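Novice: okay, sequence plus prediction incoming.
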Amino acid sequence: MSERKLNVAVIGAGPAGIYAADILSKSGVDVAIDLYERLPAPYGLVRYGVAPDHPRIKTIIDALYKILQRGDIRLLANVEVGRDITVEDLQARYDAVIFATGSDRDKPLNVPGTDLPQVYGAADFVSWYDGHPDYPRTWPLEATQIAVLGVGNVALDVARVLAKHAEDMLVTEIPDNVYQGLKDNPVTDVHVFGRRGPAQVKFTPLELRELGKQPDVDVIVYEEDFDFDAGSEQRLAEVKQQKMVVKALMNYAMEEEHTASRRIHIHLFASPHEVLADEDGNVRALVTERTELVGDGTVRGTGVYTEWPVQAVYRAVGYFSSPIPGLPFDENAGVIPNDEGRVLGEDGSALPGLYATGWVKRGPVGLIGSTKSDAQQTIAHLVADAEAGRLNAPAGEAGHDAMVALLDERGIRYTTWQGWELLDAYERKLGEDFGEVEGGRGPRERVKVISREAMTRVSRGEDGGADLDIIGSPEER
């Protein structure tokens, strides 16, 4: 391995990218690491993919903050590969590049009627209520009855936010436009649908139990949806967490009084068959097919169909990664083709110095913590390749200074870790200025700035940054 310091770029400042950078920094290799992020703020899906009323989950930010605060991993944010720089630009300046860009869009669902205007992707809705700077400021909350397709934690987040009264979100960091939208939400019933049974749902016990703690919201589970075959019993015997999920579902099913003004219904053994439109082309109903277990935990259709009157449908059947210009991409799996993190070319051979980690490597499976072990595998291969001399070999000026010079030359308004600390302090000040919320529930920890321009100006300390409209106009999205 060369005597000089290795220069490595990590693309994506969410948990996957930050963990990969941290593990590499402690690997014993003499390395300089630049962490790139396409948004002006770090933390990825922890900031823009976790529901704002989950402060306990968001404590992961504290751990990520401590990693970046050390200063040995340098953040270059508001820089997008394919927009501001290319993969070739990176290869010309780094010995290795690790892609940790995650999954940012909804997995497609091949069901008739999902192209109707009131069928929404959960990822888009989450981005709206989390104040993502690249999404519209308004959301069409007009339905009184809503279907949510999927039985993972994202489906629960979507159902809970849809059913929750806006005032109960005021203690979170939601921007004012999100609060105003939720305040006018006329919903009365949210129906969550899953193809299989209680032993197969992907909810975590904590998420499921929290669902029933929302003021004036009932959770309704149906006794006829409890069925277990041999495969189900085996899973319950092997996975303690699944047994806890089933217990929580049973507790909901045993509740007899439902007096709240809003309700979340959980329907199992109900496979989406078709979304029906009215004469004006708007959603009027969801048709599901009743399924049954076949012995090994999987299900088959029974030919029994039910029509549910709903005016909107949310798809929460999984996330999907986006391709990166200049890299191979598997459109079917939604990942960068790789062998345990080594990016593969069209001929199946490893491309020198290119790596992947996190969801763009293996698909959107697992919780945030699982990205640590995933990153360890990828970094182990990078270190082995470095020791064997199999990395990329930049010909000219390499590393941080060379890339900053390129960004400056192109007029890219990149932001840094110091810039994030400015923005972080600004958002916290907005929360303090909000003061005591109605009902004496305390000041808000922060209020998110959602205009990319305002985020950039505040982070760069530019004149007028703090005076900008924190929502921003649609034209500057």
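Specialist: Noted; the coordinates are in hand. Numbers count the residues shown, from 1 in each chain.

Novice: for the rest of this, base every contact and every neighbour count on C-alpha atoms.
Specialist: Will do.

Novice: quick one: contacts for A333?
Specialist: G363 (C-alpha atoms under 8 Å, 6 or more residues apart in numbering).

Novice: now with 10 Å?
Specialist: Residues in contact with A333 (C-alpha atoms under 10 Å, 6 or more residues apart in numbering) are 107, 320-321, 360-363.

Novice: do the same with D339
Specialist: In this structure, D339 makes contact with 348-350, 355-356, 361-362, 378, 381, judged by C-alpha under 10 Å, 6+ apart.

Novice: out of those residues, which are buried?
Specialist: With neighbours counted using 16 or more other C-alpha atoms under 10 Å, these contain these buried positions: 350, 355-356, 361-362, 378, 381.

Novice: out of those residues, which comes closest to L39?
Specialist: If you rank those by distance to L39 using C-alpha to C-alpha, A356 comes first, at 19.4 Å.

Novice: pretty sure that closest one contacts P328?
Specialist: No: using C-alpha atoms under 10 Å, A356 and P328 do not qualify as a contacting pair, with a distance of 11.5 Å.

Novice: what do the two both touch?
Specialist: By C-alpha under 10 Å, 6+ apart, A356 and P328 have these common neighbours: 335-338, 343-344.

Novice: looks to me like M244 is in a strand.
Specialist: No: the assignment for M244 is helix, going by DSSP: H, G, I helix; E, B strand; the rest coil, so no strand is present there.

Novice: can you name the residues that contact it?
Specialist: By C-alpha under 10 Å, 6+ apart, the contact list for M244 reads 199, 204-206, 208-209, 236, 250.

Novice: switch to 7 Å and redo it
Specialist: For M244, the contact set (C-alpha atoms under 7 Å, 6 or more residues apart in numbering) comprises P205.

Novice: then E173?
Specialist: E173 makes contacts with 52, 444-448, as judged by C-alpha under 7 Å, 6+ apart.

Novice: mind checking which of these are in helices?
Specialist: Members of these lying in helices (criterion: DSSP state H): none.

Novice: this is the other structure I want to compare:
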Amino acid sequence: MENHTTRPHHVAVVGSGPSGFYAAAALLDADLDVRVDMFDRLATPWGLVRAGVAPDHPKIKSVSAQYDKTARREGFRFFGHVHLGEDITRDELLERYDAVVYAVGSQTERRLGIPGEDLPGSIASVDFVGWYNGHPDHVDLAPPLDTERAVVIGAGNVALDVARMVLLPEADLRATDTADHALDALVASSVREALICGRRGPREAAFTTTELRELADIDDLAVVADPEQVPAGIADDDTLPKATRRNLEILRGFAEHAPDPDAGHRMEFRFYRSPIELRGDGRVEEIVLGVNRLETGEDGRTRAVDTGERETVATGLVLRAVGYRGMALPGVPFDDETGTVPHEEGRITGRDREYVVGWIKRGPTGIIGTNKKDANETVRHLVADLGGRAPAERDEDHHAAVESWLRERCTDLVDQTGWEAIDAHERGRGEPAGRPRVKVVDRAEFTKLSRP
């Protein structure tokens, strides 16, 4: 590889979640002189680590310390309150940078496609999670918590998260960084039961063992599973992955033990169920569930097949947790079927100097750490491309000129120093109450706090 050293290579990373930070770290580690500018439409970095991970999982959020180290490295800059497609364009980035990496994640929901899905009281998990995590887009959600039962559609960790959050004891909630507006609402909630519905069986559920196991440690919570759906010996199949067998053992434990009748809250797993219709007069009042059976196709995949049998469950709150979906970026190729950007190992198909990492690259799969390997693959090709060509000629003050351009375009721009001021403010507010932080949620306040 020819290594040109006439000037630094400038790379823009659009999106500041895990995949963006792993890409930035890999770029800064490269055997090239690379400078990385990271952009986010929000004032705050870390993506779903800040706005997606459940507040009662601080250990998972501690990965942000790694991102802080990357942000302090020479050659890195963060710019918040910069919205691609509104404040700046793709073409303008390509004019100023040698390469652009899109790390925007999956920002919307997968739809159920059933009657009544848009009734008030039917809420996508991406919105509900954003609400209790203080995402500025979802502050005004106001979910109806004046119902005794919530029905959660989905059988993955997000489904567990939202079910757990509506059932956590007040003391547990008040020890978290749950946004204050949501904290007050959840403490005052009338929800006493969460019903988690998966269209397939317990073997196919996508929960992680840690998430399932911790349910037994929640005070005043009875966890219930149907012994017929999780029968004795279900975990003895040696052909199943070890993680699946561990999950089945935990679910079988819930099925074997009679729930505490005095528990104030109840979580029930109900498998082989698909949502058919939401009904209600002006808001959700009940959900119709279809009962499924499993069939294995010629391709070896297990599918849920509707038996025609129906169950009707009274509820005032339905939380749809059936997956996230990517959104198209202005001027960037997009596969509407998969909700991802077409690419070849991170190089955007048919494009020069444009790359993709994370969920917008591969879809919403894996855990936080999965994004590191994913980002390294993309950056390996990006660096090879950079090393094979001389950097475009730039003025000596190009680095400073880019920042001046951004500040002219974005009057409420938040840089790394501004984010650190916001971070210190939030942590300072949380300390007296023993909380990790008390989050700011207002755009104007973010801007004010970020100013010297």
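Specialist: Nice, thanks for sending it over. Predicted, not measured: the structure shown is a model, and the values here were computed from it.

Novice: that older thread, which one (most neighbours) among the shared contacts of A356 and P328 of the first structure?
Specialist: With neighbours defined as other C-alpha atoms under 10 Å, the most crowded of these is I336; it has 29 neighbours.

Novice: any idea how far that residue lies from S459 of the first structure?
Specialist: I336 of the first structure sits at a distance of 32 Å from S459 of the first structure (criterion: C-alpha to C-alpha, to the nearest Å).

Novice: what's the answer for E238 of the first structure, then?
Specialist: Going from E238 of the first structure to S459 of the first structure by C-alpha to C-alpha gives 49 Å.

Novice: ok, the residue nearest in space to the middle of the first structure - contacts?
Specialist: Using C-alpha atoms, centre = their mean, the residue of the first structure that lies closest to the mean C-alpha position is G49, 3.5 Å off. G49 of the first structure makes contact with 126-127, 130, according to C-alpha under 7 Å, 6+ apart.

Novice: have a look at E238 and S459 of the first structure and say which one is more surrounded.
Specialist: Neighbours of E238 of the first structure and S459, each counted by other C-alpha under 10 Å, are more numerous for S459; the result is 26 against 11.

Novice: alignment lookup: the more buried one to the second structure.
Specialist: When the second structure is aligned by TM-score structural alignment, S459 of the first structure is paired with S450.

Novice: and the nearest residue to its match once chain neighbours are set aside, how many neighbours does it have?
Specialist: Counting by C-alpha to C-alpha, 6 or more residues apart in numbering, S450 of the second structure lies nearest to G418, which is 3.8 Å off, once chain neighbours are set aside. Using other C-alpha under 10 Å, G418 of the second structure has 23 neighbouring residues.

Novice: next one: the one 3 residues further on
Specialist: A count of nearby residues for A421 of the second structure, using other C-alpha under 10 Å, gives 17.

Novice: picking up where we left off before, what's the match for the residue nearest to the centre of the first structure in the second structure?
Specialist: Correspondence of G49 of the first structure to the second structure, assessed by TM-score structural alignment: G52.

Novice: check R315 of the first structure too.
Specialist: Applying TM-score structural alignment, one finds that R315 of the first structure aligns to R320 in the second structure.

Novice: and for E255 of the first structure?
Specialist: Residue pairing (TM-score structural alignment): E255 of the first structure is matched to H257 of the second structure.

Novice: from D236 of the second structure, how far off is that match?
Specialist: Applying C-alpha to C-alpha, the value for H257 of the second structure to D236 of the second structure is 19 Å.

Novice: also L413 of the second structure?
Specialist: If you measure L413 of the second structure against D236 of the second structure using C-alpha to C-alpha, the figure is 57 Å.

Novice: the more surrounded of those two?
Specialist: Each of L413 of the second structure and D236 has its neighbours counted (other C-alpha under 10 Å); L413 has more, 23 against 12.

Novice: count the neighbours of the spatially closest residue to the more buried one that is not a sequence neighbour for me.
Specialist: Leaving aside its sequence neighbours, L413 of the second structure sits nearest to H81 (C-alpha to C-alpha, 6+ apart; 5.3 Å). By the other C-alpha under 10 Å criterion, the neighbourhood of H81 of the second structure contains 21 residues.

Novice: how about the strands in the stretch 51-200 of the second structure?
Specialist: 76-80, 99-102, 108-109, 122-124, 149-153, 193-197 (DSSP state E, counting those that start in this stretch).

Novice: so for E403 of the second structure, which of the ones you listed sits nearest?
Specialist: strand 76-80 (8.9 Å).

Novice: so how far is the closest one off the chain centroid?
Specialist: What separates the centre of strand 76-80 of the second structure from the centre of its chain is 21 Å, taken as C-alpha atoms, centre = their mean, to the nearest Å.

Novice: what's the answer for stretch 406-418 of the first structure, then?
Specialist: 26 Å.

Novice: quick check: the residue mapped onto V158 of the second structure from the first structure vs G341 of the first structure, distance?
Specialist: By TM-score structural alignment, V158 of the second structure lines up with V154 in the first structure. As judged by C-alpha to C-alpha, V154 of the first structure and G341 of the first structure stand 26 Å apart.
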